[in-house]
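Visitor: next come a sequence and a model predicted from it.
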Amino acid sequence: MSVDPKNSSLHQSAQKIGIPFTKCWNPIDRHIEVNGLKLHFLEWGDPAKPTVVLLHGFAQSAHSFDFVSLSLADRFHVLALDFRGHGESDWSSNEDYTRESMQKDLEDFVIKTNSAPVIIIGLSLGGTIGYKYTAANQKLVRSLIIIDVAPRLQESGVQRVRKFVENKDYFDSIEEMVSAVQAFRPDRTKDQLVASVMRNAKQHADGRWSWKYDPVLKRQNSRYEQTAEDRMHLWKTLESITCPTLFVRGSESDVVTAETATELVSRMQNAREVTVNGAGHLVTTDNPIGFIESIDPFLKRGFES
C-alpha cells in the first residue's frame, strides 16, 4: 500500500467519511508553560464560545481528536491538550507521568488559558484525569463526558491494548505503521487510518518512524497495577461529581463491560450513558461520526436548560 501525505488532509478525509462540519477550521498550534514543562495544545474555533477541553488516551495525542474537534469547532471553542510526554509536549526529565501530575497539569492549564467553566471530554486515560479533575474542581466544569474508562476494567482488554502499544518502538515506514493499526482495528477505513497515523507519528534522522510519546511511558504502563484501594477511591471520586455527566461506551469495547457502564452511571449523581455502535475502546477514532452523534443531544441539552 502506498500512502501519499498530500491526500491525507484532515478536511478531505473528514468529507470522505462524512464527518459533520460546516467550516474548514484549521487548528492553531499553541504551547503553554505548566509545572516546568512546555505543553502543546491545539486550539479550534471561536474563543468567545463555550470551551471544550479534549483529553486523549494513553500513548495518543491531541490529534487523536481531530475529526471530533473539527465538528465541535462549529459551536465551541475547542482546546485539545497533549499530556506531558505525549504528542508535541515536553517529556518529563524525571520521568514523572503519574496521574496526579497530569491532573495538576490540567488544573494549571485551565487556569492559565482562562477557559473555565469548561466542558471536559476525556478518553481512557484522559477520561480518568478528566473525572478526577472535575471532582476536585466542581465549580470550573460545566459538564463531563467520560469515554470508555471506569474504576473496574476488563483485564483481557487492557492487556490487548498494552500489547499493541508495547509491540514495537520503531517502524521503517508510514505504511508499516498503518498496517500495525489496521491489524489492531481492522474495521477502520483506510482514510481514517492514514489521517490518524500521519498526525500521530514522527520521523527520525535515520529515516525510521515512531509514535509521538516518551518511550518511558510504555515501561511505566506495563508495571502499573490498580489495587482494590485504588478502585474504591476512584468510585468515591465519581460519586462526588455533581455536574451533568455522559458516559460513552463502545459497543465492542473489551475494556469496559456494559454492566460496569450501567453501574458507573447509577452510582453517580447526575449521569446518563450512551453506547456507540461499531466502536471498541477507542470510540472517537473507531466511529467518529457515531461518537459525535451520541454526544450532540447531551451538549445541546446543557445549553437549553
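Guide: All right, it came through fine.

Visitor: rest of the way, CA atoms for contacts and neighbours
Guide: Will do.

Visitor: tell me which stretches of this structure form helices.
Guide: 10-17, 66-72, 99-112, 125-136, 155-165, 174-184, 190-200, 216-223, 228-239, 258-267, 283-286, 288-304 (DSSP state H).

Visitor: show residues contacting the last one.
Guide: In other words, helix 288-304. Residues outside helix 288-304 that contact it (Cα atoms under 8 Å, 6 or more residues apart in numbering) are 18-20, 67-68, 71, 143, 244, 246, 274-277, 283-284.

Visitor: now tabulate the helices of the chain in a markdown table and tack on mean neighbour count and distance to Ser93.
Guide: Below are the helices of the chain laid out as a markdown table (neighbours: other Cα atoms under 10 Å; distance: least, Cα to Cα, whole Å):
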| stretch | mean neighbour count | distance to Ser93 |
| --- | --- | --- |
| helix 10-17 | 17 | 33 |
| helix 66-72 | 24 | 28 |
| helix 99-112 | 17 | 13 |
| helix 125-136 | 23 | 21 |
| helix 155-165 | 14 | 22 |
| helix 174-184 | 17 | 28 |
| helix 190-200 | 20 | 22 |
| helix 216-223 | 14 | 11 |
| helix 228-239 | 15 | 26 |
| helix 258-267 | 16 | 36 |
| helix 283-286 | 24 | 31 |
| helix 288-304 | 15 | 35 |
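
Visitor: picking that back up, of the contacts of helix 288-304, closest to Ala195?
Guide: For these, the closest approach to Ala195 (Cα to Cα) belongs to Phe67, at 9.7 Å.

Visitor: wait, that closest one touches Ala14, no?
Guide: Yes: taking Cα atoms under 8 Å as the definition, Phe67 is a contact partner of Ala14 at 6.5 Å.

Visitor: thinking again about what came up before, for the helices of the chain, which one sits closest to Trp25?
Guide: So among the helices of the chain, helix 66-72 is nearest, using Cα to Cα, at 6.3 Å.

Visitor: closest one to Val149 among the helices of the chain?
Guide: helix 125-136 (6.4 Å).

Visitor: what is that closest one packed up against?
Guide: strand 51-55, helix 99-112, strand 118-123, strand 141-147, helix 228-239 (3 or more Cα pairs under 8 Å, 6 or more residues apart in numbering; DSSP states H and E).

Visitor: here's the one I want to compare it with:
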Amino acid sequence: MLQETTIFHGAHGLRLSGDRWAQPGSERGTVLLLHGGGQTRHSWNRTARALAAEGWQAWTVDTRGHGDSEWSLDGRYTLDDFTADLYAIVAQLGTKPVVVGASLGGRTALAAEGERPGTLAGLVLVDITHRTEHSGQSRVKRFMTGAPHGFATLEEAADAISAYRPGRPRPRSLDGLKRNLRRREDGRWYWHWDPRFLGSTADAGYYSPERLRRAARGIAIPTLLVRGLHSDIVTAESAAEFLDLVPTAREVGVSAGHMITGDDNDVFTAHLREFLTHDVI
C-alpha cells in the first residue's frame, strides 16, 4: 500500500499537510477525510488504510492551524476560511471527492457543499449537524483550553484525555500522543494547534445554526449522518431536523460518544464502507 505525504495550498497561501493512501491502480473513487477541532489527520489513519485496501484513494489533511499545517499569521479561523481551504483542496485533487468530516470537518463540508452545490460527490457527517448542544460544546472547549501551560509529561496528557473520555481504556503506548502534542523549549508538551483557533470559532458566524440550516437545504448529494448514541453534541432531535432538511440524507447510530472514530472505529468504518458502496457508487 502506498502512503505518501503531500502539501495542499489553502486559502491565503497557507500550506496544508496531507497524506494520500492508495493501492496501485485504485479506481473506486476519492475520499477526503477531515478531522475535528484540536485533532490531526492521523486520527483518520486506520480508516484511510482500510479504504485504500478496498481500492479507494483516501486523502487525510491537517486543517489550518492544526498538526503539520501552517498557522494563520493573522488568526483567520472562521467558517469562511475553512470552506475556502476545502474548495482549494478539491480543485487541486482535480475530482469531486466524498468528504468525511468529523465535527469541525463536518461543519466545513456541510457549509461548502450547501453554499456551492456540486462541489462534492458525497458527504459523511460524523456526529455533527446544523446545530449542536451548548452543554456538549462547552465541555469540548473546557477540555481544549484546560492546559494553557501544557503538560509536564505525556502521562499527564493521557490523564487529561481519560478524564474527558471516562470509561475508555488508556492506550498501552503513549507514543501516539506525540502526533497531537509538541514539546517546546521549556520541556513541556502542548497541544499542536493554534490557540487562536478557539477565539475565531467562538464567533456567532461560525456556530450560526441559521447559516448551516440554509446550507443544509442546498445539499442534494448522497449524505450519511453517523450519530453517536451517547453524544452530548448531537441529539436525536437535531438529527431528525437535519434529515428533514436534506432529503438525500440517512442516519446510522453508533454506540459511542462524540468521538466516534476513537470509541468504535471498526463499526464506523463498516458503515462508511456500506455508504460508499451502495449510496455513492
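Guide: Here it is on my side, so go on. Please read all numbers here as calculations on a predicted model, not as lab measurements.

Visitor: before we move on, back to that, Throw the helices and strands packed on helix 125-136 of the first structure into CSV and include distance to Leu79 of the first structure, thanks.
Guide: Listed next are these as CSV, based on distance: least, Cα to Cα, whole Å:
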stretch, distance to Leu79 of the first structure
strand 51-55, 5
helix 99-112, 10
strand 118-123, 10
strand 141-147, 14
helix 228-239, 23
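
Visitor: of the ones you listed, which is nearest Glu252 of the first structure?
Guide: Short answer: strand 141-147, nearest of these by Cα to Cα, at 13.2 Å.

Visitor: count the neighbours of Gly257 of the second structure for me.
Guide: 20 (other Cα atoms under 10 Å).

Visitor: in the first structure, what residue corresponds to Ala270 of the second structure?
Guide: Under the alignment (TM-score structural alignment), Ala270 of the second structure pairs with Glu293 of the first structure.

Visitor: likewise for Arg196 of the second structure?
Guide: Arg196 of the second structure maps onto Val216 in the first structure, by TM-score structural alignment.

Visitor: Leu219 of the second structure pairs with which position in the first structure?
Guide: No Leu there; residue 219 of the second structure is Ile. By TM-score structural alignment, Ile219 of the second structure lines up with Ile241.

Visitor: what's near enough to touch the nearest residue to its match once chain neighbours are set aside?
Guide: Using Cα to Cα, 6 or more residues apart in numbering and skipping the chain neighbours, the partner closest in space to Ile241 of the first structure is Ala135 (5.2 Å). Neighbouring residues of Ala135 of the first structure by Cα under 8 Å, 6+ apart: 237-238, 240-241.

Visitor: surely Thr284 of the first structure touches Asp66?
Guide: No: assessed by Cα under 8 Å, Thr284 of the first structure is found out of contact with Asp66, at 9.4 Å.

Visitor: and the residue nearest the centre of the second structure, how far is that from His134 of the second structure?
Guide: Geometric centre of the second structure, nearest residue: His35, 2.3 Å, by Cα atoms, centre = their mean. Relative to His134 of the second structure, His35 of the second structure is positioned 20 Å away (Cα to Cα, to the nearest Å).

Visitor: how much space between Leu10 of the first structure and Asp172 of the first structure?
Guide: 24 Å.

Visitor: same thing with Asp108 of the first structure?
Guide: 38 Å.

Visitor: then Trp211 of the first structure?
Guide: Counting by Cα to Cα - Trp211 of the first structure and Asp172 of the first structure are separated by 12 Å.

Visitor: who's more crowded, those two?
Guide: Trp211 (24 against 13).

Visitor: what does Arg20 of the second structure correspond to in the first structure?
Guide: Under TM-score structural alignment, Arg20 of the second structure pairs with Glu43 in the first structure.

Visitor: just give the nearest non-adjacent residue to Arg46 of the second structure, would you?
Guide: Asn265 (7.8 Å).

Visitor: what's the neighbour count on the nearest residue to the match of Arg196 of the second structure once chain neighbours are set aside?
Guide: Spatial nearest neighbour of Val216 of the first structure, excluding adjacent residues (Cα to Cα, 6+ apart): Glu95 at 7.0 Å. Residues lying near Glu95 of the first structure (other Cα under 10 Å) number 13.

Visitor: in the second structure, what residue corresponds to Glu95 of the first structure?
Guide: Under the alignment defined by TM-score structural alignment, Glu95 of the first structure is paired with Gly75 of the second structure.

Visitor: residues contacting that match?
Guide: 196-197, 200.

Visitor: again, 10 Å this time
Guide: By Cα atoms under 10 Å, 6 or more residues apart in numbering, the contact set of Gly75 of the second structure is 65, 194-200.

Visitor: what of Asn180 of the second structure?
Guide: 38-43, 66-68, 189-193.

Visitor: if you set the cut-off to 6 Å instead, what comes out?
Guide: Shown in contact with Asn180 of the second structure (Cα atoms under 6 Å, 6 or more residues apart in numbering): 191-192.

Visitor: so how far is Glu88 of the first structure from the equivalent of it over in the first structure?
Guide: Mapped onto the first structure by TM-score structural alignment, Asn180 of the second structure lines up with Asn200. Here the criterion is Cα to Cα. By it, Asn200 of the first structure lies 10 Å from Glu88 of the first structure.

Visitor: next: Phe65 of the first structure.
Guide: 15 Å.

Visitor: please apply the same query to Ala183 of the first structure.
Guide: In terms of Cα to Cα, Ala183 of the first structure sits 26 Å off from Glu88 of the first structure.

Visitor: and Met102 of the first structure, by the same measure?
Guide: Counting by Cα to Cα, the gap from Met102 of the first structure to Glu88 of the first structure is 15 Å.

Visitor: kindly report the same for Val178 of the first structure.
Guide: 20 Å.

Visitor: again, but for Ala271 of the first structure
Guide: 33 Å.

Visitor: so which of these two has more stuff around it?
Guide: Glu88 (22 against 19).

Visitor: Thr260 of the first structure maps to what in the second structure?
Guide: Checking TM-score structural alignment: Thr260 of the first structure goes with Ser238.

Visitor: one more: Gly57 of the first structure?
Guide: Checking with TM-score structural alignment, Gly57 of the first structure has Gly36 as its match.

Visitor: got a list of what that match touches?
Guide: 102-105.

Visitor: just how off-centre is stretch 68-81 of the second structure within its chain?
Guide: 16 Å (Cα atoms, centre = their mean, to the nearest Å).

Visitor: what residue of the first structure is the furthest out?
Guide: Per Cα atoms, centre = their mean, the residue of the first structure sitting farthest from its centre is Asp206 (29.9 Å).
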